[in-house]
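Take this sequence and fold it.
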Amino acid sequence: MTMIGLVDCNSFYVSCERVFQPRLRGLPVGVMSNNDGCVIALSTELKALGIKMGTPAFELQHLVRQGRIHLLSSNYELYGDMSQRVQSVLEEFAPAVEPYSIDEMFVRFDGFTHEQLLEHARQLHHKVRQFTGIPVCVGVAPTRTLAKLANRAAKKISAYQGVCVLQHDSRETQVLLKKIELGDVWGVGRRLVERLTVMGIKSAWDLAQANPKEIRRRFSVTLERTALELRGVPCIEMNDFDEARQRIMTSRSFGKLTDNLDEIREAIRQHGQRGAEKLRRQNGLAKAVLVFLKTNPFRQDLHQYSPSLVLELPRPTADSREILHAAGHALQRIYRKGYLYQKGGVMLLDLVDASRQQLSLLDTPQSDADRQRSAKLMNTMDELNKRMGRGTVSLGRPTPGAAWHLRCANLTQRCSTRWDELPLVQAR
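I've put the predicted structure just below:
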């Protein structure tokens, strides 16, 4: 029987920082969002102080100055690399690994007895920590939804010691489902909880015992699948979460307000290149490009202006050069002097599968040759950036210290991806 495991990294961003800064272990640590705005990741010690997710960072500065807590800027390059390292370890223990998010991954196990699988999961739990330094919890069950609940139990119930393996028809599973509230079931939001409660469905067990056809009639096929999965009937395939996106947005708030067109152009260029990389990764082509700018709506003392413009591309493309050319034209048309801009971004629209693109009647052999050269160049750029680090090869170089760069006053070193930021050991 096939079993599905969910491996969830504990306090992932904080754990990544602690791998290379052991002095932070046991201390209350938080990681802040872009531009050091608010706390988006908290250690157990920080939660114990009553600090909540999303707390504005400026409200905690007095605790930082007193040395009672430690706040760090987001180091996404480090976190992404550590996520890949965790995945590499998992691939040695399972025939299939499916990343669900940067800190969660589904894995598939085949041909194990319950006792063998429990031991295998415990070994995986130990090896990830040993080889990467990242603590994880492992939940295993016949379906993805049950695996989510098993992972939650592994994290919340100390008796499991970070590993929980559930059989769909076991007494252990029944007891657990009866204790779990609807709001803690994967995919069941607050509004659904309210409607289901009216029907007398108040726990995961109640939903599992409900009539699936009635659930589908009253709600949706998605909730019907959730109910069936709680019964141990697999309804979600490994690739259900790997569908190509219909649009790709890349944007970010600037580090500080700016009206400098050259600096804004650099930001749009960076966002356009990043969007094109994502587009190529899903083997897609874009038919149009949207560029937008925004002033700060909370600064009523400043003039407000939030324009956007869509430009159709001459042909569907994933070539960064063509996308940036269009984005540059759009920016030139919407930019106005006299405004301080807070944010800018690029959205790629009308995406199509590159293998199914419809060619024009005006296409020539030269057009086909141009497409092949474009694809070869972009593939080469992507491969170099994958091997040597993002931004190694780019179209244009960003100006150091430009206003659009993020505020990262407490950024740690990218120890695992940058040669010039490797930790140093000093001999005494």
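
switch to C-alpha atoms for all contacts and neighbour counts from now on
Fine.

what's whichever strand or helix holds residue 90 in contact with?
Taking DSSP states H and E as the criterion, residue 90 maps to helix 76-91. Residues outside helix 76-91 that contact it (C-alpha atoms under 8 Å, 6 or more residues apart in numbering) are 12-13, 16, 97, 99, 102-103, 105, 107, 124, 127-128, 131-132, 134, 414-417.

Now restrict those residues to buried residues only.
The neighbour-count test (16 or more other C-alpha atoms under 10 Å) applied to these identifies 12-13, 16, 97, 99, 102-103, 105, 107, 124, 127-128, 132, 134, 414-415, 417 as buried.

now the other sequence, so there's something to compare against:
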Amino acid sequence: MYALIDGNCFYASCQRIFRPDLAHKAIVVLSNNDGCVVTRTREAKALGIKMAVPFFQIAHLERAGLLTVFSSNYELYADVSARMMASIASLVPQVEVYSIDECFADLAGMPDELTTLGHQIRARVAQWVGIPTCVGIAPTKTLAKFCNHLAKRHDRLGGVLNWQDLNPERQAKALASEPVGEVWGIGRQTADKLGRMGILTALDLARADPATIRARFGVVVERTQRELQGIACLKLEDAAPAKQQLVRSRSFGGLIHDQAELAAAIAHHVAEAAADLRAQGSVAAMLGVELHTHRFHEQTPQHHALEWTALPVPCNDTLALTREAQRLLERLYRPGFGYKKAGVLLSGIETGPARQLDLLAEAVSPTREALLATLDTINTRYGRGTLRLAAEGLGQQWHMRRDRVSPCYTTCFADLPRVG
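Okay, here's the model as predicted:
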């Protein structure tokens, strides 16, 4: 048996932990550079606010006092997420973190009263962290995800739905109540193709001919179908697989013309990507840098460039990667263009320490490894960016716009909440 635990309106709920005055108030959280709505509370939905709507279209609601708006605060969300996952892990044998606001839990060997356990999980996360959650419980991961969706949609379920609490007739009714596109793993294009075959609901997919499904869509959709039938095909992963490519990029709050500003942005992205490499115990053999002007400003000169270089030694060394990235930037940068986005790409990723493939290349230094380990330790304890390369400070205009960002209540001493 599996459970899928999901934080409700997670980004907005993180804000409400420290702003109890916002309970039952309409809240939205915006994307990078305060562009579009990425999270809406139920009260915001009642105002007619759609997902991904540009902020300027709803700014009048904020001015009228009907809506509270926050910029994305990823530092806060990551820390609250870690606390939420730790709280869940204290009640179950094993968890698989699926995203920042949801995880699967293995319920094998747990007492028979799994519905009661689901309510205990909700209560503990609410008490220890302050995040409201919903729990779906089922014999497969796909059905657990489906049950979580229903628990979130129907208030009368009290936030928990155990598939085994439903008799076969009610299970069929539940599957028939949702379009096939709501099934985990069925994307829009696949749903459209299934619809043209007359497979419109989750129940239709569960009852479709397996041979036809496999012939038309392959083993992945057939596996999803079997999971809907209660046949477990997906196991719990106790650790996320190592990433085979890392991309770190971000749009700027405005257009950047100065190369030093771009160099600072590239250095920042390299530092984040290299830290992620070290965290998963990997090294990269290829490094790429990309630059983009504003593609929607067609009246301005356009320049979109990407260039790769093979590293002499596969590594995860922030200093070495930054040096190579700045060389690529030198070749890509063109004066007179206003750049809207820059990024770093790492490929050829493999698990293990750096290896010296070139006899003329500099050997990996134990002193450098110790330096990087110290860098990671300090930044993990006090927050990313506490220690950074001087190159990241060459400019400040490249930072994304976050005009409505909340304090980092749990990761910055200066932002600690004050009581009394």
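
Quick check: TM-score for this pair?
Here the TM-score for the pair of chains, by TM-score structural alignment, normalised by the length of the second structure, is 0.94; 419 aligned residues with a C-alpha RMSD of 2.1 Å.

quick one on the thing from earlier: among the buried ones among the contacts of helix 76-91 of the first structure, which are located in helices?
12, 13, 16, 124, 127, 128, 132 (DSSP state H).

which one in the second structure is aligned with residue 226 of the first structure?
Residue 226 of the first structure maps onto residue 224 of the second structure when the alignment is built from TM-score structural alignment.

before we move on, what about residue 262 of the first structure?
Counting by TM-score structural alignment, the partner of residue 262 of the first structure is residue 260.

quick one: that match and residue 375 of the second structure, what's the gap?
Distance from residue 260 of the second structure to residue 375 of the second structure, counting by C-alpha to C-alpha, to the nearest Å: 24 Å.

same question, residue 289 of the second structure
23 Å.

same deal with residue 132 of the second structure?
Using C-alpha to C-alpha, we find residue 132 of the second structure at a distance of 35 Å from residue 375 of the second structure.

got a list of what the match of residue 262 of the first structure touches?
Contacts of residue 260 of the second structure were listed using C-alpha under 8 Å, 6+ apart, and they are 394, 395.

Spell out which helix or strand contains it, please.
In the assignment (DSSP H and E), residue 260 of the second structure maps to helix 259-279.

which SS class is the aligned residue in the first structure for residue 142 of the second structure?
Using TM-score structural alignment, the partner of residue 142 of the second structure in the first structure is residue 145. In three-state terms, and counting by DSSP: H, G, I helix; E, B strand; the rest coil, residue 145 of the first structure is helix.

these two touch, right, residue 145 of the first structure and residue 226?
Yes - using C-alpha atoms under 8 Å, residue 145 of the first structure makes contact with residue 226 at a distance of 6.8 Å.

got any residues that touch both of these two?
residue 186.

so who does the counterpart of residue 297 of the first structure in the second structure touch?
Counting by TM-score structural alignment, residue 297 of the first structure corresponds to residue 295 in the second structure. Contacts for residue 295 of the second structure (C-alpha under 8 Å, 6+ apart) come out as residue 302.

same thing but 10 Å
301, 302, 303, 304, 339, 340, 341 (C-alpha atoms under 10 Å, 6 or more residues apart in numbering).

cool, residue 103 of the first structure as well?
Neighbours of residue 103 of the first structure in contact, by C-alpha under 10 Å, 6+ apart: 7-13, 79-80, 82-84, 86-87, 136.

Might one say that residue 221 of the second structure is in contact with residue 190?
Yes - contact criterion C-alpha atoms under 10 Å: residue 221 of the second structure and residue 190 qualify, at 8.9 Å.

So for the two, which residue has more residues nearby?
residue 221 (18 against 15; other C-alpha atoms under 10 Å).

Now do the same contact list for that one.
Residue 221 of the second structure sits next to 185, 186, 190, 205, 210, 213, 214, 227 when contact means C-alpha under 10 Å, 6+ apart.

ok, of those residues, which one's closest to residue 350 of the second structure?
For the contacts of residue 221 of the second structure, the closest approach to residue 350 of the second structure (C-alpha to C-alpha) belongs to residue 185, at 27.3 Å.

From residue 29 of the first structure, how far off is the nearest residue to residue 259 of the first structure once chain neighbours are set aside?
Of all residues not flanking residue 259 of the first structure in the chain, residue 340 sits nearest, at 4.8 Å (C-alpha to C-alpha, 6 or more residues apart in numbering). Distance, residue 340 of the first structure to residue 29 of the first structure, using C-alpha to C-alpha: 34 Å.

of those two, who's got more company?
Neighbour comparison, residue 340 of the first structure and residue 29: the larger count goes to residue 29, with 26 against 19 (by other C-alpha under 10 Å).

The second structure: which residue goes with the more buried one?
Using TM-score structural alignment, residue 29 of the first structure lines up with residue 27 in the second structure.

Do I have it right that that match meets residue 15?
Yes - Residue 27 of the second structure is within contact range of residue 15, at 9.2 Å (criterion: C-alpha under 10 Å).

list residues touching both of those two?
residue 70.

Quick check: residue 400 of the second structure is in a helix.
No - counting by three-state DSSP, residue 400 of the second structure falls outside a helix, being coil.

how close does the strand or helix carrying residue 287 of the second structure sit to the first structure?
Assigned by DSSP H and E, residue 287 of the second structure falls within strand 282-293. In the superposition with the first structure, the average deviation recorded for strand 282-293 of the second structure is 1.2 Å (mean C-alpha distance after the TM-score superposition for the first structure).
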